[in-house]
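Enquirer: just coords:
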């Protein structure tokens, strides 16, 4: 279903239209009744949950993601807000268009259902991380999963800000800084907006990822 170009996406979803948003724009509010589903064509967005004066980034989404599926198909209010992290190009899809396509196209319905299942799986994994791993272990997992093997031993610009990274892994900027210090023994260095990773296997071992995989098997 995704990724696809803007013109192909518009053709696939009648009534949909592409729109460009600058960084920091709240595209949909937490608790709102969904009128649109958003497909990420370019850029990056975050889903954010707020309680009182506190907020947390639930997940980060890049090109190929469809946001708001659960709320749109279940006719529920949105459990989170959607906010752009960078200049982002979204496909804005009316909810009625999505529901009609879901009802009449079995292959589309299967793909959407699979996407929802994957989203739920990621949410469950994130919840397990919060309960079972320290902030440093969560940071190690994120680095292990996002570092490209060909960039090992090289300085690479962080794809997101440290403040956003801290929110995403469920910690504070102060504890994030301490986590980077703790990971020095596992081949990680950081300077300003750049990070250097030498050994993904060490990070996986520190985060107990392989141990978790063996237990799940």
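Expert: Structure's in. What do you need? What you see is a predicted model; the values in this text were computed from it and never measured. Residues are numbered from 1 along each chain as shown.
Enquirer: make it CA atoms for all contacts and neighbour counts henceforth
Expert: OK.
Enquirer: Tell me where the protein has strands.
Expert: Remark: strands assigned in the chain by DSSP state E are 17-21, 26-28, 36-42, 45-51, 54-61, 66-67, 81-84, 88-94, 155-157, 188-191, 194-197.
Enquirer: what's the spacing between the first one and its chain's center?
Expert: It stands for strand 17-21. Offset of strand 17-21 from its chain centre (C-alpha atoms, centre = their mean, to the nearest Å): 19 Å.
Enquirer: and that strand with strand 36-42, angle?
Expert: 70 degrees (axes from the mean of the first three to the mean of the last three C-alpha atoms, to 10 degrees).
Enquirer: Could you list every helix and strand in contact with strand 17-21?
Expert: Packing partners of strand 17-21 (3 or more C-alpha pairs under 8 Å, 6 or more residues apart in numbering; DSSP states H and E): helix 6-12, strand 88-94.
Enquirer: Pretty sure residue 108 sits against residue 98.
Expert: No - with contact defined as C-alpha atoms under 8 Å, residue 108 does not reach residue 98; the gap is 9.7 Å.
Enquirer: Okay, one more to line up with it:
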């Protein structure tokens, strides 16, 4: 790994509390690589060889059942995947691929497990990451059981708009089929849901989604703190 890459990696929250010696040991054999769009990074059922840390880009975690793909999560920087499989030395439950050109740090899995037993600060950070991932999974499950697909779509739009510069205009970084799989519906039903939301303050223009009346959209979506708030 180049020295400037090493300096950037050291600044990541996952490693911020580690001693320099432990970090040096952890990153022995690590690779920082650039991947184009559409690269399958891990495959469901394979044993974990590396801990992946997304530095730049966008990664989709998904599963395939009976020839149909379903989205599990969309990862933005800086994110690890799939940490639980690496820590437990168990096979991947999901697959992952890049949705945008991505820069990813690959850390040998055995090295991660070795450092976990020696470096308390790193173990505490990993525990926090696992807890956050668990809470995220519970929130998503609550959204599935308590909401219709159009309500999930409305809340997804509100959530994504918060990180947009204008707060009301976003452009899908992937196709509609990918979005449909991540809100638990079909592409055909997604089109109907998008059309329905035009009655609740939303305008659709290709991959662009514009919120003209946030008050109407929020009244329909009814966002909940313990489902939609990333800090809860």
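Expert: Yep, that arrived. Model, not experiment: these values are computed from the prediction.
Enquirer: Need the strands of the first structure in JSON lines (columns: distance to residue 167 of the first structure and mean neighbour count).
Expert: Putting the strands of the first structure into JSON lines (distance: least, C-alpha to C-alpha, whole Å; neighbours: other C-alpha atoms under 10 Å) gives the following:
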{"stretch": "strand 17-21", "distance to residue 167 of the first structure": "22", "mean neighbour count": "16"}
{"stretch": "strand 26-28", "distance to residue 167 of the first structure": "17", "mean neighbour count": "17"}
{"stretch": "strand 36-42", "distance to residue 167 of the first structure": "21", "mean neighbour count": "23"}
{"stretch": "strand 45-51", "distance to residue 167 of the first structure": "9", "mean neighbour count": "19"}
{"stretch": "strand 54-61", "distance to residue 167 of the first structure": "5", "mean neighbour count": "17"}
{"stretch": "strand 66-67", "distance to residue 167 of the first structure": "19", "mean neighbour count": "22"}
{"stretch": "strand 81-84", "distance to residue 167 of the first structure": "13", "mean neighbour count": "23"}
{"stretch": "strand 88-94", "distance to residue 167 of the first structure": "20", "mean neighbour count": "22"}
{"stretch": "strand 155-157", "distance to residue 167 of the first structure": "18", "mean neighbour count": "15"}
{"stretch": "strand 188-191", "distance to residue 167 of the first structure": "18", "mean neighbour count": "16"}
{"stretch": "strand 194-197", "distance to residue 167 of the first structure": "18", "mean neighbour count": "19"}
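Enquirer: Now tabulate the ones you listed in JSON lines and tack on distance to residue 116 of the first structure.
Expert: Shown next, in JSON lines, are these (distance: least, C-alpha to C-alpha, whole Å):
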{"stretch": "strand 17-21", "distance to residue 116 of the first structure": "22"}
{"stretch": "strand 26-28", "distance to residue 116 of the first structure": "18"}
{"stretch": "strand 36-42", "distance to residue 116 of the first structure": "13"}
{"stretch": "strand 45-51", "distance to residue 116 of the first structure": "15"}
{"stretch": "strand 54-61", "distance to residue 116 of the first structure": "14"}
{"stretch": "strand 66-67", "distance to residue 116 of the first structure": "9"}
{"stretch": "strand 81-84", "distance to residue 116 of the first structure": "16"}
{"stretch": "strand 88-94", "distance to residue 116 of the first structure": "17"}
{"stretch": "strand 155-157", "distance to residue 116 of the first structure": "31"}
{"stretch": "strand 188-191", "distance to residue 116 of the first structure": "34"}
{"stretch": "strand 194-197", "distance to residue 116 of the first structure": "32"}
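Enquirer: so where is the longest helix along the first structure in the second structure?
Expert: Longest helix of the first structure, by residue count under DSSP state H: helix 106-132. Aligning helix 106-132 of the first structure against the second structure (TM-score structural alignment) gives residues 120-146.
Enquirer: how big's the offset between the matching stretch and the first structure?
Expert: Once fitted to the first structure, stretch 120-146 of the second structure is off its aligned match by 1.2 Å on average (mean C-alpha distance after the TM-score superposition for the first structure).
Enquirer: Now find how far off-centre that stretch is within its chain.
Expert: Distance, centroid of stretch 120-146 of the second structure to centroid of chain: 12 Å (C-alpha atoms, centre = their mean).
Enquirer: got it, and stretch 211-229 of the second structure?
Expert: 21 Å.
Enquirer: quick revisit: Serialize the helices and strands packed on strand 17-21 of the first structure to JSON lines and add fields for distance to residue 77 of the first structure.
Expert: Below are those laid out as JSON lines (distance: least, C-alpha to C-alpha, whole Å):
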{"stretch": "helix 6-12", "distance to residue 77 of the first structure": "25"}
{"stretch": "strand 88-94", "distance to residue 77 of the first structure": "15"}
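Enquirer: between the ones you listed, which one is nearest to residue 31 of the first structure?
Expert: Residue 31 of the first structure lies closest to strand 88-94 among these, at 17.8 Å (C-alpha to C-alpha).
Enquirer: who's in contact with the spatially most central residue of the second structure?
Expert: Centroid-nearest residue in the second structure: residue 75, 2.1 Å away (criterion: C-alpha atoms, centre = their mean). Listed by C-alpha atoms under 8 Å, 6 or more residues apart in numbering, the contact set of residue 75 of the second structure reads 54, 58-61.
Enquirer: can the residues you listed go into a markdown table with extra columns for distance to residue 195 of the second structure?
Expert: Putting the contacts of residue 75 of the second structure into a markdown table (distance: C-alpha to C-alpha, whole Å) gives the following:
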| residue | distance to residue 195 of the second structure |
| --- | --- |
| 54 | 34 |
| 58 | 27 |
| 59 | 28 |
| 60 | 26 |
| 61 | 27 |
